[in-house]
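>>> got a structure for you, letters missing:
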């Protein structure tokens, strides 16, 4: 899921059936990332899976970084490296760690907290007004995470996986604010490419040290390649294309569909059940995010 600010809006069509279809497609692709992680996590391990994912995603987006090279200074590179840790390396690893221990839907649902965490960080760290609506949504969202963490699936407690997902979402929210503050003078597509490349550099040594000794099955390789190419590289490029056409706020509605597709794909392809606690937590978290984005009028 993306955490960088928006490019200026190029055009905003009043009614465009393609926009709805593209938003659904993006939600489906991002939701699929939790399925891919769930399949490959045990064979790869967190760091090797994340580094491989980042490598493939970076290769897809490198042309966007090259295109913006004239506007990038040395100070930007250090910032991209640091923010690559917060926006990709750390949250991707937390989600991968959780995928080893809990159903794919757990991470997908926890991921929905990103929007609320971004608002919380903006309020606490940058003095932005949060408003009554977002404050209520934050409280509701945290209640949803508590319910998600307290649930059990097939007799296993998923608390740690749910908390890892919430921590990853907090990283996304923190990174979004820091990127807006420190990298606003670069095209967002270049920021996304640079942060992914920085995250790849950071995770590569850890991947090399923890690379599994046993051969990795072809199915897991296919999932990680799809995770990098489809759910990271192409999805980011697709997302920014939407931002340029319809604006950031409308494009962000794709994230509302991530938990729905994450749970649906896991049920369809892995046979993972939607438990009552997951359904309740998902409804509360998703509802709180949508509520926080509604206009007061």
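Good, I have the coordinates. Just so it is clear, the model here is predicted, and its values are computed rather than measured. Numbering: from 1, shown residues only.
>>> Could you use CA atoms for every contact and neighbour count after this?
Fine.
>>> Which parts of the chain are helices?
Remark: helices assigned in the chain by DSSP state H are 17-44, 46-67, 74-84, 90-99, 104-110, 114-126, 131-150, 159-182, 188-210, 218-228, 235-246, 248-251, 258-270, 276-293.
>>> now the angle from the fourth one to helix 46-67?
So that's helix 90-99. Orientation check (axes from the mean of the first three to the mean of the last three CA atoms, to 10 degrees): helix 90-99 against helix 46-67 gives 150 degrees.
>>> okay, the helices of the chain, which one's buried deepest?
Most buried of these by mean neighbour count (mean count of other CA atoms under 10 Å) is helix 104-110; its value is a mean of 31.
>>> Put this next to the previous one:
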């Protein structure tokens, strides 16, 4: 992996890490379904505008069902599940559970015959989980049925990302990243139209919630999904999903800056392990790749 790819993964992680605190703001006000629907509609809008500016064409109609399946796995299901979990558990817990996505990505790629399940990648997953546990020093949360269900929801969302990454990789080989990303979010908005519409009467359209939705839809969904598809065209799917290990690192940082959550030097070992895990899964070697761009 080239240095520029590794740096792009870090940038994606930084932005996606900020999405979990935003979910804690927007989901209680709007509800899981409406938040997901608005987020996807905004992402579809910005991607469609970019397609018009860049004069790119929409994929043929026959390709839409496969892209709709990709949308269900990597957008609709994860958005709704993480939104619901944000009503119950802290953002840090969701970020930690999201870090299981690379493991599901490695397993999914192996099951579908796309990549070999190597010992190095499995070791990277194990080290990444250990690093996340050290990095996010979460306080005790009472083990209740809602908490357990929320944890399962986050794990299911991560599985969607992981297994969907293989389909995402295939989509990048068949379509340009921008049109494919646009169709994915148009399909997601359509799939969420009815449940989102039914949630409108109970929603509280507060200023904070709408700002959070705008950031989630325009940046962490639309633009970042497009960038991640472009990146996935150049690196293995399992390497691309390894960015999930770094998301808790930035989740902690944004929580400390914007929510006043504690950030201590005790988190440093976790940061080192997280970066080591990402390098193992991606195959990134800063010494071998020196001078590459």
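In hand now; what should we look at? Note that the coordinates shown come from a computational prediction; the quantities given were computed from them, not determined experimentally.
>>> Adding distance to residue 9 of the first structure, write the helices of the first structure out as TSV.
Below are these laid out as TSV (distance: least, CA to CA, whole Å):
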stretch	distance to residue 9 of the first structure
helix 17-44	14
helix 46-67	18
helix 74-84	24
helix 90-99	28
helix 104-110	29
helix 114-126	20
helix 131-150	25
helix 159-182	16
helix 188-210	12
helix 218-228	27
helix 235-246	5
helix 248-251	8
helix 258-270	24
helix 276-293	19
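>>> What is the equivalent residue in the second structure for residue 81 of the first structure?
In the second structure, residue 81 of the first structure lines up with residue 68, judged by TM-score structural alignment.
>>> wait, that match sits on residue 188?
Yes. Using CA atoms under 8 Å, residue 68 of the second structure is in contact with residue 188, at 7.3 Å.
>>> ok, residue 202 of the second structure to residue 120 of the second structure distance?
The gap separating residue 202 of the second structure from residue 120 of the second structure is 49 Å, by CA to CA, to the nearest Å.
>>> what's the answer for residue 218 of the second structure, then?
Per CA to CA, residue 218 of the second structure is found 36 Å from residue 120 of the second structure.
>>> any idea what residue 31 of the second structure aligns with in the first structure?
The alignment partner of residue 31 of the second structure in the first structure, by TM-score structural alignment, is residue 45.
>>> let me fix that: residue 182 of the second structure
When the first structure is aligned by TM-score structural alignment, residue 182 of the second structure is paired with residue 193.
>>> Quick check: chain neighbours aside, which residue is closest to its match?
Take residue 193 of the first structure and drop its neighbours on the chain: the residue closest to it by CA to CA, 6 or more residues apart in numbering is residue 61, 5.2 Å away.
>>> The one you found: what's it in contact with?
Residues counted as contacts of residue 61 of the first structure (CA atoms under 8 Å, 6 or more residues apart in numbering) are 192, 193, 233, 234, 237.
>>> ditto for residue 92 of the first structure
Neighbour list for residue 92 of the first structure: 50, 168 [criterion: CA under 8 Å, 6+ apart].
>>> what does residue 278 of the second structure give?
By CA under 8 Å, 6+ apart, the residues touching residue 278 of the second structure are 124, 128, 239, 242, 243, 245, 246, 284.
>>> How many residues are close by the last one?
The criterion is other CA atoms under 10 Å. On that basis, residue 284 of the second structure has 18 neighbouring residues.
>>> Please look at it and residue 6 and confirm they touch.
Yes. The pair residue 284 of the second structure / residue 6 is scored as a contact, 7.1 Å apart, by CA under 8 Å.
>>> overlap in contacts of those two?
Counting by CA under 8 Å, 6+ apart, no residue touches both residue 284 of the second structure and residue 6.
>>> and the gap between the residue nearest to residue 262 of the second structure when sequence neighbours are not counted and residue 92 of the second structure?
With sequence-adjacent residues excluded and distances taken as CA to CA, 6+ apart, residue 262 of the second structure is closest to residue 256, at 5.7 Å. Look at residue 256 of the second structure and residue 92 of the second structure: by CA to CA, they are 11 Å apart.
>>> If anything else comes up later, I'll come back, but that's it for now.
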